[in-house]
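J.: sequence first, then the predicted structure:
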Amino acid sequence: SYEARVFGCHSAMPTAVARRLCPHAVVVKPRGDRYSELSRRVFEIMESATPLIQPLSIDEAFLDVSGSVRLLGEGRAIAVKLRQQIKAETGLTASVGVATNKFLAKLASDLEKPDGLVVIEPERVREVLDPLPVSRIPGVGPAAEKRLHAIGVRTIGDLAKLPETVASSRLGSFGSHVWRLAQGEDDRPVTPDREAKSIGHERTFGADLEDPEEVRAVMLREAEDVARRLRRHGLHAKSVTVKIRFGDFKTITRAATLEQPTESTRELSAAAVELFDAWIGKEGFRPVRLIGVTASHLSRGGHSQPGLFDPPEASDKRAALDKAADAIAERFGKDAIRSARALRRPQDR
């Protein structure tokens, strides 16, 4: 925690050492499954703003939102919305840095942890960078810092005033890169790890849900959110999976392959309901602790093909309805428009 860091504790430190530094620390057992679950949810929220996400760790990522500005507003507005949504849906705080490149954005996000929003506008770059110690530049460790101190360079501003050739002579081939960062320049793009293989939503309840209609309604909202994300990213899904976890943490999954790849809310929701009802019909309903919907076997482009007995105009009408619903959800929030079947909500537990 940030409180423990005051005493010199840091991540990856042996527990025995941390206890010596901070004897009154409370050591809690790690919950890896819970951390992974929250990480997935946070990344799902980030994906609502842009598909261009470069993960750095379980709880950190770069986002390129340049293509979302017309729809969602400027960087600050997007950051405010993401922080609010993360807090509302996970209870977690989030520090966000907004800037024109990765170096500045990362630096900004570190300035007001654990719950801050810092925007570095182009005209403020020197104001923010100049007083910071040169060690705030990634890659400038103790050895490089010592070499720079030897020539009177202690701040990023000091380094920025040097000729690039001097930085290179002191730090070798890495010097030019460090010097450019000191200028506030960073041309590295946000590079997603790989093309998404699936898109999903899941929700864990504070207590078991004993009403199948409540569970079905949550599942339908998840299916609607999955379909909306597919359309936002220009993707179609050929498979749908429903995940169900019980109070004893036993988990089952049920999957179906669709006739045609689709991004249709109606088709994805129908597939999820069919899987859910088939489970109840075969095994009987049990109280549910978690329900999730995932679309997979993704492909890009095109439009959903109408079914054999489905007139093209009906398919076009549903696509238009989905588009209108997406516009409402983007402007007013995803819960501003829902199907009637998805409106039933679990009681607060």
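T.: Yes, it's here.

J.: please make it C-alpha for all contacts and neighbour counts, starting now.
T.: OK.

J.: which SS class is the residue nearest the centre of the chain?
T.: Ranked by distance to the mean C-alpha position of the chain (CA atoms, centre = their mean), the top residue is Phe43 at 2.0 Å. Assigned by DSSP: H, G, I helix; E, B strand; the rest coil, the conformation of Phe43 is helix.

J.: just give the number of residues close to the closest residue in space to Val215 that isn't next to it in sequence.
T.: Using CA to CA, 6 or more residues apart in numbering and skipping residues adjacent in sequence, the residue nearest Val215 is Leu209, 6.8 Å away. If you count neighbours by other CA atoms under 10 Å, Leu209 ends up with 20.

J.: just to check, Leu209 is in contact with Arg289?
T.: Yes - counting by CA atoms under 8 Å, Arg289 is a contact partner of Leu209 at 6.3 Å.

J.: quick one: residues contacting Thr204.
T.: By CA atoms under 8 Å, 6 or more residues apart in numbering, the contact list for Thr204 reads 289-291.

J.: second one coming, line it up with the first:
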Amino acid sequence: MDAFYASIEQRDHPELRGKPLVVGGPPEGRGVVATASYEARKFGVKSAMSSRQARQLCPEAIFVFPRFDVYRGVSAHLREIFSRYTDLIEPLSLDEAYLDVTEDKQGIGSALDIARMIKDAIRDELQLTASAGVSVNKFVAKIASDMQKPDGLTFIGPSRIEKFMETLPVEKFFGVGRVTATKMKNMGLHTGADLKKLTEAQLVQHFGKTGHFFYQIVRGLDDRRVQPNREIKSVGAEDTFAEDLDVLEDMYAELERLAEVVHARLYKRNLRGRTVTLKVKYHDFKQITRSQSFPVGVNEKETLFTVACQLLAAVDRQEKRVRLLGISVSNFGISDPDDPADQLTLF
């Protein structure tokens, strides 16, 4: 979807249309940009940027709080549109998904035609625009979907893939973040063609196991399947505070609130995890995590809260102020919460 949250706000509030809009927290505090309209993006505003920086880049920007209940409703409608054409749908987030249309339900026989029909349905039924990428595998289709935003449709056929990958900047490759991109450029690796000059052994030597993936993907090879029931790896919640916390009791109060949120999310999915992880980010942006694992799965609020407090108490805070706390649960097993054999005794 194109600027999903911002586009929904502009759809629902005509007075915001055509104006630089930021969906996220207020710039006066420690708000973060969830997304920005294309009018704001022209000034350099982008997701995950602090709202304060967004204000500096675009003083005329209008800030609105996210309405996630509305966004989830639109996402459910999107999923229904997708399901008219295929059952092989792998959601990546509320506004993005892979679709395998090898065997399309309506017998249309053309991935390009299906993409056009989906885009038309989104425009007609939701008054929103989407961009689609069509190709023979997930990686290339994903890259193609970003090439002609907004409202784009890009097809990269088999005969074009390898040449296309050679011209792709290294930062566009899956798994290449800011640090890896800098390392690559320092090695003189700027495009796919540069990466292609290295052997698989050389890529592994410099980039570890990911080097195997780079060797394949720069040649347009990606055999990952679209997974309609993609496994949930973890469930969690975190919060950045308006002011740094330096009193342990205040941190405990925040952990209790986060534990309640995580419990609700686990309960909704009928998940119980064997590993509880605490995340702490200090005022100087240094970040640590601490985990504790158990022989059985847990999802009770009291257990999550108690474990998180124990982990926090064991951390040497060195008089540092805390700007963010988070709790997450992983190592899942779906189980019956009424089964007495699966109850945890903490002490």
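T.: Here it is on my side, so go on. Bear in mind the structure is a predicted one, so any value in this text is a computation, not a measurement.

J.: quick one on the thing from earlier: between the contacts of Thr204 of the first structure, which sits nearest Glu47 of the first structure?
T.: Nearest to Glu47 of the first structure, judged by CA to CA, of those is Ile291 at 20.0 Å.

J.: A strand includes that closest one, no?
T.: Yes - Ile291 of the first structure forms part of a strand when assessed by three-state DSSP.

J.: that one matches what in the second structure?
T.: The criterion is TM-score structural alignment: under it, Ile291 of the first structure has no aligned partner in the second structure.

J.: the first structure: matching residues for the helix or strand that contains Asp250 of the second structure?
T.: Using DSSP states H and E, Asp250 of the second structure falls within helix 248-269. On the first structure, no counterpart of helix 248-269 of the second structure exists by TM-score structural alignment.

J.: buried residues in that helix?
T.: Within helix 248-269 of the second structure, the residues that count as buried by 16 or more other CA atoms under 10 Å are 251-252, 254-256, 258-263, 265-266.

J.: helices or strands up against it?
T.: Helices and strands touching helix 248-269 of the second structure, by 3 or more CA pairs under 8 Å, 6 or more residues apart in numbering; DSSP states H and E, are strand 234-245, helix 301-313, strand 322-333.

J.: swap the cut-off to 7 Å and go again
T.: Helix 248-269 of the second structure sits against strand 234-245, helix 301-313, with contacts defined as 3 or more CA pairs under 7 Å, 6 or more residues apart in numbering; DSSP states H and E.

J.: can you map out the helices along the stretch 201-349 of the first structure?
T.: For the stretch 201-349 of the first structure, applying DSSP state H, counting those that start in this stretch gives helices covering 212-232, 265-283, 312-332.

J.: which helices and strands does the shortest one pack with?
T.: To tie it back to what came earlier, the one meant is helix 265-283 of the first structure. For helix 265-283 of the first structure, the packing partners by 3+ CA pairs under 7 Å, 6+ apart come out as helix 212-232, strand 235-246.

J.: of those, which is nearest Ala88 of the first structure?
T.: Nearest of these to Ala88 of the first structure, taken as CA to CA: helix 212-232 at 16.4 Å.

J.: right, and Leu203 of the second structure touches Phe213 too?
T.: No - Leu203 of the second structure is not in contact with Phe213 according to CA atoms under 7 Å; the separation is 9.2 Å.

J.: residue range for stretch 100-118 of the first structure in the second structure?
T.: Using TM-score structural alignment, stretch 100-118 of the first structure lines up with residues 136-154 of the second structure.

J.: give me the distance between the two termini of the matching stretch.
T.: End-to-end distance of stretch 136-154 of the second structure: 12 Å, with CA to CA, to the nearest Å as the criterion.

J.: in it, which residues are buried?
T.: Within stretch 136-154 of the second structure, the residues that count as buried by 16+ other CA under 10 Å are 136-146, 149-154.

J.: what about the residues you listed, which are in helices?
T.: Among these, DSSP state H puts 138-145 in helices.

J.: can you map out the helices along the stretch 1-150 of the second structure?
T.: Taking DSSP H, counting those that start in this stretch to define them, one finds helices in the stretch 1-150 of the second structure at 4-12, 38-41, 51-57, 68-83, 111-126, 138-145.

J.: which part of the first structure matches the first one?
T.: What that stands for is helix 4-12 of the second structure. Against the first structure, helix 4-12 of the second structure falls on no residues (TM-score structural alignment).

J.: for the second one, same thing?
T.: Using TM-score structural alignment, helix 38-41 of the second structure lines up with residues 2-5 of the first structure.

J.: give me the mean deviation of that stretch from the second structure.
T.: Its aligned residues in the second structure lie a mean 2.1 Å from stretch 2-5 of the first structure after superposition (mean CA distance after the TM-score superposition for the first structure).

J.: buried residues in that stretch, which are they?
T.: Neighbour counts over stretch 2-5 of the first structure (16+ other CA under 10 Å) mark Ala4 as buried.

J.: stretch 99-115 of the second structure too?
T.: Judged by neighbour count using 16+ other CA under 10 Å, the buried positions of stretch 99-115 of the second structure are 99-101, 104, 111-112, 114-115.

J.: with stretch 202-213 of the second structure instead?
T.: Neighbour-count burial for stretch 202-213 of the second structure, counted by 16+ other CA under 10 Å, picks out 203-204, 211-213.

J.: over to stretch 314-323 of the first structure?
T.: By 16+ other CA under 10 Å, the buried positions in stretch 314-323 of the first structure come out as 315, 319, 322-323.

J.: please apply the same query to stretch 35-50 of the first structure.
T.: For stretch 35-50 of the first structure, a neighbour-count test (16+ other CA under 10 Å) marks 38-50 as buried.

J.: follow-up on the earlier one: what is the subsequent helix or strand relative to the helix holding Asp250 of the second structure?
T.: The helix or strand immediately downstream of helix 248-269 of the second structure is strand 272-282, counting by DSSP H and E.

J.: what packs against that next one?
T.: Against strand 272-282 of the second structure (3+ CA pairs under 7 Å, 6+ apart) you get strand 287-298, strand 322-333.

J.: contact partners for Gly175 of the first structure?
T.: Contacts for Gly175 of the first structure (CA atoms under 7 Å, 6 or more residues apart in numbering) come out as 167-168.
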